[in-house]
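Asker: Could you look at this predicted model? Sequence included:
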Amino acid sequence: MSTFKDADEVYAYIGKAMEACVSDPKFVEATKDGTLVVLIKQTDPESYILVDFPGQKVLVGDAAAAASSTVQLRMSSDNANRFWQGKLNFTLAMAQRKVKLDGKRTTAMGLLPLTGPIFETYKAILTEAGREDLLVG
């Protein structure tokens, strides 16, 4: 059984954390001259989140699935939940094929060091929503 009951929960929690990414000054600075648009495709439940760094916006659902992206990231919603809490080693997960990354890989991998502050934001979003059950120990 999945961590999330439906795609709306994925959007409410992970989507909200992605909105923090596109407004975070470090991400804005690191991506301002680029074309990085990441489509996060998640399974269990199926969901789509598009993170448009140059446009500083996040789309979810069908709008995200239909939009153009430069990087596609595929993983289960459970692995996404773990990753955004800093509990999933991204490089190891890719080697184990738990996470698949297509497109401009070097650009996306270059942003990994900036993700630390987003972990705390995501955990705060879960806590504020009363979803401590999603927190990974």
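Answerer: Structure's in. What do you need?

Asker: all contacts plus neighbour counts: C-alpha atoms, from now on.
Answerer: Noted.

Asker: next helix or strand past the helix or strand Lys16 falls within?
Answerer: In the assignment (DSSP states H and E), Lys16 maps to helix 16-23. Counting by DSSP H and E, the element after helix 16-23 in chain order, helix or strand, is helix 25-31.

Asker: Just the buried residues of that following helix, please?
Answerer: By neighbour count, and taking 16 or more other C-alpha atoms under 10 Å as the criterion, the buried residues in helix 25-31 are Phe27, Val28, Thr31.

Asker: thinking again about what came up before, give me the helices and strands touching the helix holding Lys16, please.
Answerer: Using 3 or more C-alpha pairs under 8 Å, 6 or more residues apart in numbering; DSSP states H and E as the contact criterion, the neighbours of helix 16-23 among helices and strands are strand 47-52, strand 57-60, helix 116-128.

Asker: next up, a second structure to put side by side with the first:
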Amino acid sequence: MGKSKYFKNKEEFVKVMTALCDRLKCDPKVGADVAKANVIVRFEYSDPDAAVTINGRDKPETPGDFISYCWDSKTPEPDVVMINSADFSHRFWHGKENPMLAIAMGKMKTKGDAAKALALLPAIKPAFKIYPEVLKELGRKDLVL
């Protein structure tokens, strides 16, 4: 495995992705649409190694949230696991990666029902505008592509 072009270490990557997840989980468009899909997706990242599980099935404990997430946990059991590099994820959240093409080319691997995860693409499309905003809010304008 290589080294991330964008993130110094796992802590930096998790900080950025946590800020994004915090915005999306209560977003009335993205969060609500992901919850309607009734799916649990785990993203397993490399370079750096990390995993986040997005739970769109179970009602979140926090009022106002539509979905929940947790880092580096094997529960709840996901419907699908998406496996890719942190750099791929960074480009994806900018709207610069095509997951279907990435799967075909081996840049992204899946376990389980990949169709369920790919069906979320229309729901998460508004996040492509939110992600650069999150980076700027974190003082990481240098990461905006």
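Answerer: Sure, I can see it. Given the structure is predicted, the values throughout are model-derived calculations rather than measurements.

Asker: For the helices and strands packed on helix 16-23 of the first structure, give me a markdown table that also has mean neighbour count and distance to Ala108 of the first structure.
Answerer: Putting those into a markdown table (neighbours: other C-alpha atoms under 10 Å; distance: least, C-alpha to C-alpha, whole Å) gives the following:
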| stretch | mean neighbour count | distance to Ala108 of the first structure |
| --- | --- | --- |
| strand 47-52 | 25 | 12 |
| strand 57-60 | 20 | 16 |
| helix 116-128 | 17 | 15 |
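
Asker: wait, which of the ones you listed is closest to Asp6 of the first structure?
Answerer: Judged by C-alpha to C-alpha, the one of those that comes nearest to Asp6 of the first structure is strand 47-52, at 8.5 Å.

Asker: Hey, what's the angle from that closest one to helix 16-23? Just curious.
Answerer: Angular relation of strand 47-52 of the first structure and helix 16-23 on a 0 to 180 degree scale: 10 degrees, by axes from the mean of the first three to the mean of the last three C-alpha atoms, to 10 degrees.

Asker: ok, the buried residues of helix 25-31 of the first structure vs Asn79 of the first structure, which is closest?
Answerer: Lowest distance from Asn79 of the first structure to these (C-alpha to C-alpha) belongs to Phe27, with 22.1 Å.

Asker: For that closest one, which non-adjacent residue is closest in space?
Answerer: What sits nearest to Phe27 of the first structure in space, not counting adjacent residues and going by C-alpha to C-alpha, 6 or more residues apart in numbering, is Cys21, at 6.4 Å.

Asker: what about the alignment partner in the second structure of the one you found, how many neighbours?
Answerer: Mapped onto the second structure by TM-score structural alignment, Cys21 of the first structure lines up with Leu24. Residue neighbour count, defined by other C-alpha atoms under 10 Å, stands at 24 for Leu24 of the second structure.
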